[in-house]
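Visitor: Here is the input, now give the coordinates:
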Amino acid sequence: MTHTDLLALATRLAREAGDAIEAVRRAGFAIERKGDASPVTAADRLAEGIITEGLRLATPEIPVVAEEAFSAGEVPAVQERFWLVDPLDGTKEFAAGLDEYVVCIALIEGGRPVLGVLAAPARGSVYGGIVGTGAWIEEGGQRRPIQARRAPPEGLHLLDSRSHRDAAATEAYCANLSIAETTRMGSALKFAWMAEGKADLMPRLSAGIMEWDTAAGQAVLEAAGGRVVDAEGRPLTYGKPGFRNPGFVAWGAM
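Guide: Modelled structure (predicted):
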């Protein structure tokens, strides 16, 4: 399968998972806690089942690393090429009745995300992209290309986490930057906003953010002309021990 074929597969599965998430939301759900005290719902598990089953059926040769399975101790041996899945990124926002949650599917090759999909079912939006080819948004059955923007002369639009803020680190990083506006929001939707040219900068300098939280967003943003680097300015890579990221910074077009 080509990258175009694989992106189409991931897009279809992200839509199906998003539909399932919305069905759970309408029906009502309980909130449970995993071993690390993070929340999980039936929507997380249902969406992950849809995605992982679909990926394994269509691409049995490509391992799948998925958040809920990993939390349950299912850790496949990764190769040069593997899928990274977060079935419902922004469970806190989902549980709070907000619309800032997304389905994340990315393909990793050689330690880098090469394509990804972010589906925001509550907003009716799907973002996708192939690095080196381009990115798009689909809304209302219409697809159009998107592109990260260059920093406007009036200053940067900063995106900050709603629930995982490190105010001191963010303020220190931005001390010599011109920040015109700050928006706080949840989930990898922040990457989509940057890919769409709505914002310019997202520092997440605390270590420990998981790779499935960032891979799809990084792929879409980089496909749109942005970049994601670690705190030292090196490209953010994947397949690390425990699938944990260091601190990172996402930028729009430079």
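Visitor: make it CA atoms for all contacts and neighbour counts henceforth
Guide: Will do.
Visitor: Break down the stretch 151-254 of the chain into its strands, ranges please.
Guide: All strands of the stretch 151-254 of the chain, identified by DSSP state E, counting those that start in this stretch, fall at 156-161, 179-185, 201-204, 227-230, 248-251.
Visitor: could these be laid out in CSV, adding distance to His3 and mean neighbour count?
Guide: Shown next, in CSV, are the strands of the stretch 151-254 of the chain (distance: least, CA to CA, whole Å; neighbours: other CA atoms under 10 Å):
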stretch, distance to His3, mean neighbour count
strand 156-161, 30, 21
strand 179-185, 30, 14
strand 201-204, 27, 24
strand 227-230, 20, 21
strand 248-251, 24, 23
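Visitor: please give me the structure for this one as well, since I'd like to look at both together:
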Amino acid sequence: MSNITFSAADLHKVIELAKKAGDAIMQVYAQSDLGVEVKQDDSPVTAADIASHNVIVAGLKRHFAAIAVMSEEAADISWTERQTWQTYWLIDPLDGTKEFIKRNGEFTVNIALIHQGKAVAGVVYAPVLKKCYSGILGQGAWLEQGGTVTSLDISERQIQTPPIVVGSRSHVSPDVAQYLEQVGEHNMLSVGSSLKFCMVAEGQADVYPRLGLTSEWDTAAAQAVLESAGGVVLAYPAMTPLEYNQKENILNPYFIAASPAWFAKS
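Guide: The predicted structure is shown next:
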């Protein structure tokens, strides 16, 4: 992580922000009217998305005033401006809005620090599950649940037999089915939001193939967690690192997120 210092104390501030945003989301979640509207791209947005966004942006500006912020709910930032950014916050205030609307609990708050195209630190908080994942590249990754903090390290984890593949609950891609044919025998788990990355980071799944569209804010925080835990995220089929803010378009290429053992075998 050249030319940037991000400490455990800094991470703690972001974790607390994610939890406050989660509290704001849960206040809306408890109401009968979720305030659902449809954005120009036909994706849903709720009162909880906006409430979480406001909490996170205010907190980041308070604690890290010098660092730019880009959020899914305030993404109208020109490429002319963005391409000058060396370091910035990339946030998805409520990842898994469809899961939120379905009230299945599989949604997350995502806050990532991007530096020179890499997701170098991230926090993923699932307010219903009360699970908080965090990581700093080169320093480690952690899961906080029920007052207990556990270190996450899959750098030497072996692939399960048969392998466990995690996929999207709301987005099914024909290309994934083709990829799974190559995998052969496997067990499939369907989960919403960025929790799929986190299941790989926890060792609950071996691979997450995302052969469908995502935006950069959908993946950054969870990629930071997974890679801090020793995992790997590669664009597919190029098999190059998944990077951020390298082009005007904020859509990600297809990618595969997995343990190192997965890529070693393929």
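Visitor: returning to that earlier point: can you list the strands of the stretch 151-254 of the first structure in TSV and add distance to Thr237 of the first structure?
Guide: Listed next are the strands of the stretch 151-254 of the first structure as TSV, based on distance: least, CA to CA, whole Å:
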stretch	distance to Thr237 of the first structure
strand 156-161	21
strand 179-185	24
strand 201-204	15
strand 227-230	9
strand 248-251	11
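Visitor: Tell me which of those sits nearest to Glu61 of the first structure.
Guide: strand 227-230 (28.0 Å; CA to CA).
Visitor: other SSEs contacting the closest one?
Guide: On a contact count with 3 or more CA pairs under 8 Å, 6 or more residues apart in numbering; DSSP states H and E, strand 227-230 of the first structure meets helix 211-223, strand 248-251.
Visitor: Just name the most buried of the ones you listed.
Guide: helix 211-223 (a mean of 30; mean count of other CA atoms under 10 Å).
Visitor: now the helix or strand where Ala264 of the second structure lies: how far from the chain's centre is it?
Guide: Using DSSP states H and E, Ala264 of the second structure sits within helix 260-265. Offset of helix 260-265 of the second structure from its chain centre (CA atoms, centre = their mean, to the nearest Å): 22 Å.
Visitor: Report the central residue of the second structure.
Guide: Centroid-nearest residue in the second structure, with CA atoms, centre = their mean: Ala222, separated by 3.1 Å.
Visitor: residue contacts, that residue?
Guide: 110, 122-124, 194-195, 197-198 (CA atoms under 8 Å, 6 or more residues apart in numbering).
Visitor: give me the stretch of the first structure that stretch 224-234 of the second structure matches.
Guide: Using TM-score structural alignment, stretch 224-234 of the second structure corresponds to residues 219-229 of the first structure.
Visitor: whoops, stretch 53-62 of the second structure was the one
Guide: Residues 48-57 of the first structure are where stretch 53-62 of the second structure lands when matched by TM-score structural alignment.
Visitor: Kindly report the same for stretch 107-117 of the second structure.
Guide: Using TM-score structural alignment, stretch 107-117 of the second structure pairs with 101-111 in the first structure.
Visitor: What count of nearby residues applies to the equivalent of Gly132 of the first structure over in the second structure?
Guide: Using TM-score structural alignment, the partner of Gly132 of the first structure in the second structure is Gly138. Counted with other CA atoms under 10 Å, residues neighbouring Gly138 of the second structure total 13.
Visitor: what's near enough to touch the residue nearest to Gly138 of the second structure when sequence neighbours are not counted?
Guide: Using CA to CA, 6 or more residues apart in numbering and skipping the chain neighbours, the partner closest in space to Gly138 of the second structure is Ser228 (6.4 Å). Residues in contact with Ser228 of the second structure, defined by CA under 8 Å, 6+ apart, are 121, 135-141.
Visitor: Next, format those as a markdown table and append secondary structure and distance to Gly22 of the second structure.
Guide: Converted to a markdown table, those look like this (DSSP: H, G, I helix; E, B strand; the rest coil; distance: CA to CA, whole Å):
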| residue | secondary structure | distance to Gly22 of the second structure |
| --- | --- | --- |
| Ala121 | strand | 19 |
| Gly135 | strand | 18 |
| Ile136 | strand | 21 |
| Leu137 | coil | 24 |
| Gly138 | coil | 27 |
| Gln139 | coil | 25 |
| Gly140 | strand | 23 |
| Ala141 | strand | 20 |
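Visitor: buried subset of those residues?
Guide: 121, 135-137, 140-141 (16 or more other CA atoms under 10 Å).
Visitor: nearest residue to Phe100 of the second structure other than its sequence neighbours?
Guide: Nearest non-adjacent residue to Phe100 of the second structure (CA to CA, 6+ apart): Phe107, at 6.0 Å.
Visitor: where along the stretch 51-200 of the second structure do the helices fall?
Guide: Using DSSP state H, counting those that start in this stretch, the helices found in the stretch 51-200 of the second structure span residues 79-82, 97-102, 174-183, 195-202.
Visitor: Identify whichever of those lies nearest to Val45 of the second structure.
Guide: Shortest distance between Val45 of the second structure and the helices of the stretch 51-200 of the second structure, using CA to CA, is found for helix 97-102: 6.8 Å.
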